[in-house]
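Asker: Prediction below, plus the sequence it came from.
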Amino acid sequence: MVGMFGGTFDPVHNAHLRVALDVVEAGDLERLHLIPCHVPPHRGDPDVTAEHRLAMLKRAAAGEPRFLVDDRELQRDGPSYTVDTLRSLHADAAGVHLVLVVGTDSFLSLPRWHQWRELVEWAHVVVLERPFAVGNMPSTLESWLQGRRAENWTELREAPAGRVLFQPVTPMAVSATDVRARMRAGRSPRYLLPDPVWDYIREHGLYGAGRQVG
């Protein structure tokens, strides 16, 4: 079983990595593709270039052999639609069960995604369930979820696609928005980011961090 975990990773931080590892271990995944998006369809452009975001993600993922940094969305023109990425992954790994990993906020916004109902034709969906992430489920999504919810990873392995599993993960209240705000205010994000990522940010003066020394 192979997973896909996408996002802007602007910048990648420790919570991204911790929940990714939680999913890999819970599902005994062969690998998890970490896929930075090129043009996010549902938010503004990232603060730094794709080249920098990819480089930071590679530094962050180094040392965990089950993490695979995948730049396929950066190679495509136009918006980074998840359904297109799943089709591409499916073509590369025929016969392998795919898992789309999404956060709670992303799951709740699913009805606004491009061709969102087709996602489960290509993969299972695993929702990162954290105690502090709350929200009301849209009625459209609630109806769609009926009959799709899985109770465990065994159920995901028994079907090629189409199920939704809510996976508890380590509660870490870290966000890229907060990390960027700290750096712009001249405060250090150390211990919220992997040290190699923080070193890269300072080296290249990203997010207004050129003046940071700690």
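Answerer: Ah, there it is.
Asker: contacts, neighbours, all on C-alpha from now
Answerer: Fine.
Asker: Toward the C-terminus, what is the element adjacent to the helix or strand where Val120 lies?
Answerer: Using DSSP states H and E, Val120 sits in helix 119-122. Past helix 119-122, further along toward the C-terminus, the next helix or strand under DSSP H and E is strand 124-129.
Asker: ok, and here's another one to check against it:
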Amino acid sequence: MELIGIFGGTFNPIHNGHLVLAKTVLDTLHCNQIRFIPSAIPPHKAIPAVTARHRANMVQLAIADHPEFILDTCELDRQGPSYTIETLHLLRKRLPDQSLCLIMGQDSYLKLPTWHRWLELLDYCHLLVVHRADAEQKLQLHTEHQNRLVNIAHAAEQFTENAHGFISYLPVTPPDISSTRIREALGQREIASVPGIPDKVLYYIKANHLYQS
């Protein structure tokens, strides 16, 4: 069964850390592709000042040299908050015979009970929880929540043998890059000197006067 990674986020802007993580997941789980899904109206964050279309354009530029990476604009094409469960419902209709793996960070995982219809997630996908290899913070949800999330996957094969229903953990040491710091840097210094983002994305930001004070 083909395995497709689902990588959602505001990507405000996309940076090299996102690309490194996607490549790590691709290689570790032997995914057939990683779908980058920019959020139009993120439910747990303020709506970004940069439009969803600009953010999607930057994603497309960043992944252009990676054939296994796909831009999916399904959240930009519908009204209302970009609830993950609704995205997964749509993807499951489009990709009925594939195994879907939702990639999320440890912060998101620990806040999972605040997500819209979170208990239904494993009806549509697997969860891959990415956390820092050196983090001391426990990734377990409260017991009553963890018990409701069913099965822990101890091998990548369970992701490809089953279309949905398992959770696994991926310890990584991500690059020290954040979209917040990049936005701050873009607003405070000469734009050509900001590290951490692909050149094509930097040129796009400069051409469209994004993140400028």
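Answerer: Received it, and whenever you're ready, just let me know what you need. If you're wondering where the values come from, they're calculated on a predicted model, not measured in any experiment.
Asker: residue range for the helix holding Val120 of the first structure in the second structure?
Answerer: Taking TM-score structural alignment as the measure, the second structure aligns residues 121-124 with helix 119-122 of the first structure.
Asker: Counting neighbours, which bits of that stretch end up buried?
Answerer: Neighbour counts over stretch 121-124 of the second structure (16 or more other Cα atoms under 10 Å) mark Leu121, Leu122, Tyr124 as buried.
Asker: what's in contact with that stretch?
Answerer: Ile85, Leu88, His89, Arg92, Leu100, Leu149, Ala163, His164, Gly165, Phe166 (Cα atoms under 8 Å, 6 or more residues apart in numbering).
Asker: The fourth one maps to what in the first structure?
Answerer: Which is Arg92 of the second structure. So Arg92 of the second structure corresponds to His90, using TM-score structural alignment.
Asker: circling back to that earlier point, out of the contacts of stretch 121-124 of the second structure, flag the one nearest to Asp134 of the second structure.
Answerer: Phe166 (23.8 Å; Cα to Cα).
Asker: show me the contacts for the aligned partner of the closest one in the first structure.
Answerer: When the first structure is aligned by TM-score structural alignment, the residue opposite Phe166 of the second structure is Arg163. By Cα under 8 Å, 6+ apart, the contact set of Arg163 of the first structure is Val120, Ala123, His124, Val125, Arg148, Arg149, Ala150, Leu156.
Asker: please redo it, this time with the cut-off set to 6 Å
Answerer: Applying Cα atoms under 6 Å, 6 or more residues apart in numbering to Arg163 of the first structure gives the contacts His124, Arg148, Arg149, Ala150.
Asker: Separate out the buried members of the residues you listed.
Answerer: Members of the contacts of Arg163 of the first structure classed as buried by 16+ other Cα under 10 Å are His124, Arg148, Arg149, Ala150.
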